[in-house]
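> My questions concern the predicted model and sequence given below.
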Amino acid sequence: MKRRIALSVFIFIILGFVHFASPASHDGIPSVQDIIAQVKMRLIQETPQQELRNIGPIQIWKMLTEQEKEILTTNHIRFSVSVPVKVMVFTDPSLDPEPFWLNERGFERTEAQIIVDDDEYIGWEKTFPQGSIGLGINSFTEEGEQYFVALTPLVKTDPPPVIRDLYPNDCRIARLKEGTPPYIDDDDPISSFPKEWEEAILIQVSEDWVKTAAILSQFLFTKYPSSDQADQIVLTWSEDPRATQTIQWRTGPAVNKGVVAYQKKSGEDPSFPQNAQTVAANSTILETIDIINDPRCYRHTAVLQNLEAGTTYLYAVGDGLSDHWSETAEFKTATKQAASFSFVYMGDAQNGLDRWGALLQNAHRAHTDAAFYLFAGDLVGRGNDRDDWDDFFHNARGVLDRKPIVPALGNHDCRGGHPSLYFTYFTLPINGPAMIESERVYSFEYGNALILILDSNLPPEEQTPWLEQQLSHTEAVWKFVAFHHPVYSSDPDRDNAEIRDAWTPIFDKYHVDMVLQGHDHAYLRTHPMKSNQPVDNLADGTIYVVSVSGTKMYEQAERDYTAVGFVDTSVYQLLNIHVSDNHLHYQTYDINGKKHDDLIIHK
C-alpha cells in the first residue's frame, strides 16, 4: 500500500455518540509499549547473542509473564460498546503465525474477506456482551499489514450502538462500505466485503501500529562491528574547502580518544605519521542498544585548519599510539583562484548497498580527479538503524576517506524519527537559515561554483528567504542546488507542487544552472525549464535531474518536460566545470562505464 506524505484529518460519520479517551488514562495498567520495552531489555540481558539471532514469535510468547500476556492480548486497541456486538478482526493472511491471541481469546476464522487495493484480509469473528472490549497486538514483527476491526450489534437497535473510550484515541469510526479506507493514514479504499456486513461499524486504525510490538524487528546485528582499529573514515567540509578539512571516523568502545596526523605531500615519507603535525579529535560515545553485537562505539571528529589552498595532504587517524594508525590516505584542498574541477553526483543509494558500493568504486577509479561526491538524499534505507549506516560506510571505504561527501537529507535518512545518526556521522557547514536545525540546509563555494543544499523534508517556504539571500549575494559563475524530492517528478504518481511553487521562481530569477535530486528511483533530465515550461536555449533555463544509484527502481511517466529518461539503471553523474572556455560538461554513467547521457552547457 502506498502511504500518504501527510496524514489528513478524517471527519468521521457519527454513529450514536463517540467518546475519545486519553491513552494515558488506563487505570495505571502498563501500555503495550511499556511491556515490549521491558521484554526487550530482559532478552538483551538474559539471552545469548546467537539465540537472539534466531528467536521467533513462539519463543517470545513462552517467556512472557501472565500479566505481560494479558496486556499484549487486550491492550493494543480498546473500546466499549453499549449493546452486545459481533466483532470481526480482519487480518493479513500472509502473517505467519497469525495474531496469536485470536485463537486463545475464542475468535473463529471465517470465510469472510475484505479487499483493500488488491490486498486480501481474512475475518476472525467473536461475540461480546455490552461493555469493554480489548484486542491484542498485530505481531512481534513488522511483517504484513495491521489488522482493522468491524462490529455490528447482535440485535439491530435504533438509535445505533454507542462506541466509547476508543484507545488509542487516533482511532476513527466510519460505516463499512465500498470506498471507505480502513486506515487513518492511507487513502486506499475498501473495494469488496461481505454483504452481510454492509453498514457495519468500521474502526479505522493506523497502518503504523503494525510496528507497536515489533520486538523482533528491534534486534539488529551489524555485519561490520567496530574494533580498536579506526574505520568508517569520512571526509566532509564544515568550513572553507580552501583552508580546512573535516575528518570523521569510528572506533570500538575501548578506544575513547582520537588524533589526526597530517602533512603536505612531497614524495615518499617513510617516517609518516610519526613526525607529522597532529590535531586532537572531539570523541563521543554512540550508544545504539538495538545493535546487539556492537551496542557502543566511539565517533571521532577533527577539523584541520589553516591549510594551504590547492595542496595535497597525507593523513592518518588513530589514538596517538604508534601501532594504532590507519592506512595513510590523502586529500586536496580547493584552489584559491578559480580553476577547472569536477564532482560526482549520485541519487538514492538506499538499497543494495553492496551493488551501490561497486558503482561508487568504479566511479572513483574512472574519475580520480573528482573533487567531491554529492548525494541527493536517501543514503540509506533505514536512517535510524545503525547497521544500515555500517553497511553504507563499509561499501564506501577507499573513496569517502579521500573525497569529501556533500550530503542532502532524504526521507529515508529520517526514517524512524529525527535523523540523529545522520547528524552524528556528518559534520557540515553551519550557515543555513537561523530558524532551521543546523546542518540540514547549508552552502559552500568551490572554485567558481556555488553549491546549495536544501532539505525538502521540511516546509520549503521556511528555506526560501535564505535561498534567495544566497543566490542574490553570490558572484559564482555556476550555481547548483541539491535536495531530495524532485521539482519535476519522474514517478507516475508523484508531484511535489509545494516545492515547485516555492523554489522554481527563485531558480528562474537567479538562473540556477542545475538542480540535482533523487527520490523517484528512475533517471530523468529535463529540458531547460523556466516558468514551469521547457525553453529552447540552455542559457535561458534550469536543468533538473532525478537520479538513482542503488538497486530500488520505479516506473517512469511520459512528461512533456523530459529530455532524457530511462528506468532500471543505477547511475552516477560527472559534472566537469572548465574555466578556460567557461563550459560545463555533464555525463551519466552506469556501473560498466557505459555513458547514458551527455550534455554541454556554455556560459
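Looks like it came in fine.
> okay, CA-based contacts and neighbour counts for the rest of this
Will do.
> Find the residue at the geometric middle of the protein.
Against the mean C-alpha coordinate of the chain, by C-alpha atoms, centre = their mean, the closest residue is His412 at 1.1 Å.
> in terms of contact, does that residue touch Gly383 like I think?
Yes: assessed by C-alpha atoms under 8 Å, His412 is found in contact with Gly383 at 5.7 Å.
> returning to what we had before: checking the residue nearest to the centre of the chain next. Helix, strand or coil?
coil (DSSP: H, G, I helix; E, B strand; the rest coil).
> what sits against it?
By C-alpha atoms under 8 Å, 6 or more residues apart in numbering, the contact list for His412 reads Gln350, Gly377, Asp378, Leu379, Val380, Gly381, Arg382, Gly383.
> putting a second one here so we can go through both:
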Amino acid sequence: MRILNLILSSLLISFASFDLTLLLAQEILVKPYVQPGDGNTLEGTDVKIIAWLTDQKEATFVVEYGIKEGPVLKAKPVRISLDFEKPKPFIDIIKPKVVPQETKPKVEDKPKVEDKKETIVKKDPPLIEKEQHYFRYHASLKNLPFNSEIHYSVKLGERIIRQSSFRTRPTPDKSARLVLVGDMATGKAPQKAIAWQIQKEKPEALIALGDIVYPTGRVFQYMNYFWNTYNDVNEPSITAGAPLMASVPFYPILGNHDIGARFPTTQDALGAFYFFYPPTQGPGEGSWSTPLGTDTAAAAKFKTINKHSYPSMDAYSFDYGSAHFLILNNNKASNMDSPELIQWAESDLKKTKQQWKFVCYHVPAFHSSRQHYSEQQSRSWNPMFETCGVDIVFAGHVHNYQRSHPLLFKPEDKRNTKGRVDGTFTMDKSFDGDKNTSPKGVIHVVAGGGGASLYLPGLEKTSVSLKEDFEENYADFTAIMNADSYSFVSMDLEPTKLAIRVLNQEGKQIDKFMITKPTK
C-alpha cells in the first residue's frame, strides 16, 4: 500500500506541474510564414507580414522581432475567423477543346480534334471534403531598415511556434537574388523537387507566376497541396520540399487555375486572396479585377475578410533592389483592354527611377507551344512595354521553359476573333546574353515548369507545325525552349548587370544569359 501511495503522489505532482496551456493550445495548421506586405517604393522603411493559420481554440500569440543584437520589438497579431461549409455536390459541363478549323493536323504533335458535343461528367473531389473552420492570424512588422536581416519568433505563451529570419528589400545600390516560377502545386513529386532546388539557391524573394494551386485554387487545396511543400516541411529534401516561406516572401500572381472556383457553390474559392499579402498600391477595383460572381452577400463577406489583398492582387507594383516589378492579372476574365488599367500601368512604368523594369503575368504573349497558343491578348501591350523600357516579361501558364529573342511587335488594329493577335515582328537575333549583352527589344520568358505536368513536344516540332498552321501569326521568335524538364528562374540583380540562370529539378542549368547597362 505504501508503494501504491508513493506512485499516486508522484502522478499527482507530475499532473500539477503539467503546463495546461499545451493541452488547451491551438493546433497550428499552417506555420508562420513571411509575406511582402504593403512595401512599394524604396523610400523610408520596409514592412513585412508574418501570417499563420490555426484551429478555432482561443489562445494568445505574440511576435518578437528585430535585427541581430538589436532591441527586441513586439507585434500583436490580428485574428479573423474563416468558416467554409462543405461544397455542394456538383456536375461540371466539360467543353472539349477544338482545334481551329483552319488547322490541318498532319504533324504528330498536334492536338486531336474532339467531338464538339458537350459531355456531362460527374466529378468526385479527389480528397474527402469537410467543413473548414480556421483562425487566420497576421502581424505587421513595420519600420524595418532596408538591407537588413530580421530575426523573428512567433510565441504561444512560452512555446516558440516558429523562429526564423528574412531579408528586407535591398536599396538600388545593392545586389539581390530572386526566383520566378509558375504552375506549381499539384500535390505531385515534381513541385517538391523544385522547392528543394529553390531553397538551395537561397533567394531573398520569390515571384509566383500564377496557377499557384491546382486544380481550382481553393483554400481546401492550399491545405492539402501547397503548405506541405513550401512551408510546413520538418525535414527538407528533394522528396519533401522545403520551408521556403519561413524566410522567403512570395509575391503572388493570379493564374486561371487560381480563380477556377466560384461563389456561392464553393465557399472557399479564390484561396490566394486569403493567404497572400501583396503590396496594395494599384489602380483599385475595376473591370480588370477578379470577378466575384452574382451573390452580393458572398462577395461583400469575401471583400471584408480579404481587404488586404482584394482587389490589389490583380494589379500592383514594387521596387526590389535596382529593379521595378509590375504585376498584372491577364487571365481571360480580366479586361486587359481597359483604358484605365493601361493608363495606370504605363504611368507606373514611366515614373519609376529603377534601372531594371520587369513585367510579370500568367498568360504569355509570345511562346512556341501548341497548348494555349491562341491566347495572345497580351501581345497588344508590347508596344507600350517597348516605349517604357521594359527589359523582360515573365509568364507561366505554358508548362515548360522558353526564352524569346529580344523583339519589337507592331500589332494590327483588328484582333483575330479566335484570340490571336497578328502583327509585324522585329527581332534582335544578335543578342546571345554572353558576348552581346545589350538587347534591342523586350525579352519574353516562360517559366511554367514549377510542378504541373509538362507541355511537350519541343521547339524542333512545334516551330514547324505552328508556322504551317498559323502562318504570319507565328514567327521564329523563340531562342531557346526546354520542354522536358521542370524548372525555375534564378535572377541575380546588380545595378548595371542582370544575370539569369534557369535550373531544373535536379539542379542542372538549362539556360543562362546576361544583360548589362551603363550606370544611370
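Yep, it's here. All of these numbers come straight from a predicted model, not from anything done at the bench.
> Superposing both, give me the TM-score.
Laid over one another, the chains give 0.66 as their TM-score (TM-score structural alignment, normalised by the length of structure 2), with 364 aligned residues with a C-alpha RMSD of 2.2 Å.
> picking that back up, out of the contacts of His412 of structure 1, which is nearest to Lys530 of structure 1?
Gly377 (24.7 Å; C-alpha to C-alpha).
> Could you check how many residues crowd around that closest one?
By other C-alpha atoms under 10 Å, the residues close to Gly377 of structure 1 number 29.
> With Phe480 of structure 1 instead?
Neighbour count for Phe480 of structure 1, taken as other C-alpha under 10 Å: 18.
> Quick check, it in contact with Glu445.
No: in this structure, Phe480 of structure 1 is not within contact of Glu445 by C-alpha under 8 Å, at 10.1 Å.
> And the lengthiest helix in structure 2, how far out from the chain middle?
When structure 2 is parsed with DSSP state H, its longest helix is helix 2-17. Distance, stretch centre to chain centre, for helix 2-17 of structure 2: 55 Å (C-alpha atoms, centre = their mean, to the nearest Å).
> so where do the helices sit in the stretch 151-300 of structure 2?
With DSSP state H, counting those that start in this stretch, the ranges of helices along the stretch 151-300 of structure 2 come out as 189-201, 219-221, 227-230, 272-275, 296-305.
> Mind reading off the mean deviation between the third one and structure 1?
Spelled out, it's helix 227-230 of structure 2. Taken over the aligned residues, the distance from helix 227-230 of structure 2 to structure 1 averages 0.9 Å (mean C-alpha distance after the TM-score superposition for structure 1).
> And that helix, what does it pack against?
helix 189-201 (3 or more C-alpha pairs under 8 Å, 6 or more residues apart in numbering; DSSP states H and E).
> Looking for the alignment partner of the residue nearest to the centre of structure 1 in structure 2.
Using TM-score structural alignment, the partner of His412 of structure 1 in structure 2 is His257.
> Same question for Ser342 of structure 1.
Residue correspondence to structure 2 (TM-score structural alignment): Ser342 of structure 1 is matched to Arg177.
> From Ala499 of structure 2, how far off is that match?
Between Arg177 of structure 2 and Ala499 of structure 2 the computed distance is 10 Å (C-alpha to C-alpha, to the nearest Å).
> intersection of neighbour lists for these two?
Listed contacts common to Arg177 of structure 2 and Ala499 are Met491, Asp492, Leu493; contacts here mean C-alpha under 8 Å, 6+ apart.
> The second one -> structure 1?
So that's Asp492 of structure 2. Asp492 of structure 2 maps onto Asn576 in structure 1, by TM-score structural alignment.
> packing partners for whichever helix or strand that match is part of?
For Asn576 of structure 1, the host element (DSSP states H and E) is strand 571-578. Strand 571-578 of structure 1 makes packing contacts with strand 341-346, helix 353-366, strand 583-590 when contacts are defined by 3+ C-alpha pairs under 8 Å, 6+ apart.
> if we go to 7 Å?
Contacts defined by 3 or more C-alpha pairs under 7 Å, 6 or more residues apart in numbering; DSSP states H and E place strand 571-578 of structure 1 against strand 341-346, strand 583-590.
> Mean per-residue distance, the longest one versus structure 2.
Average distance, strand 583-590 of structure 1 versus aligned residues of structure 2 after superposition (mean C-alpha distance after the TM-score superposition for structure 1): 0.7 Å.
> in the helix or strand that that strand is followed by, what counts as buried?
Counting by DSSP H and E, the next helix or strand C-terminal to strand 583-590 of structure 1 is strand 595-602. For strand 595-602 of structure 1, the neighbour count (16 or more other C-alpha atoms under 10 Å) marks His596 as buried.
> What is the corresponding segment of structure 2 for strand 595-602 of structure 1?
Using TM-score structural alignment, strand 595-602 of structure 1 lines up with residues 509-516 of structure 2.
> Equivalent analysis for stretch 201-209 of structure 1, please.
Following TM-score structural alignment, stretch 201-209 of structure 1 has no partner segment in structure 2.
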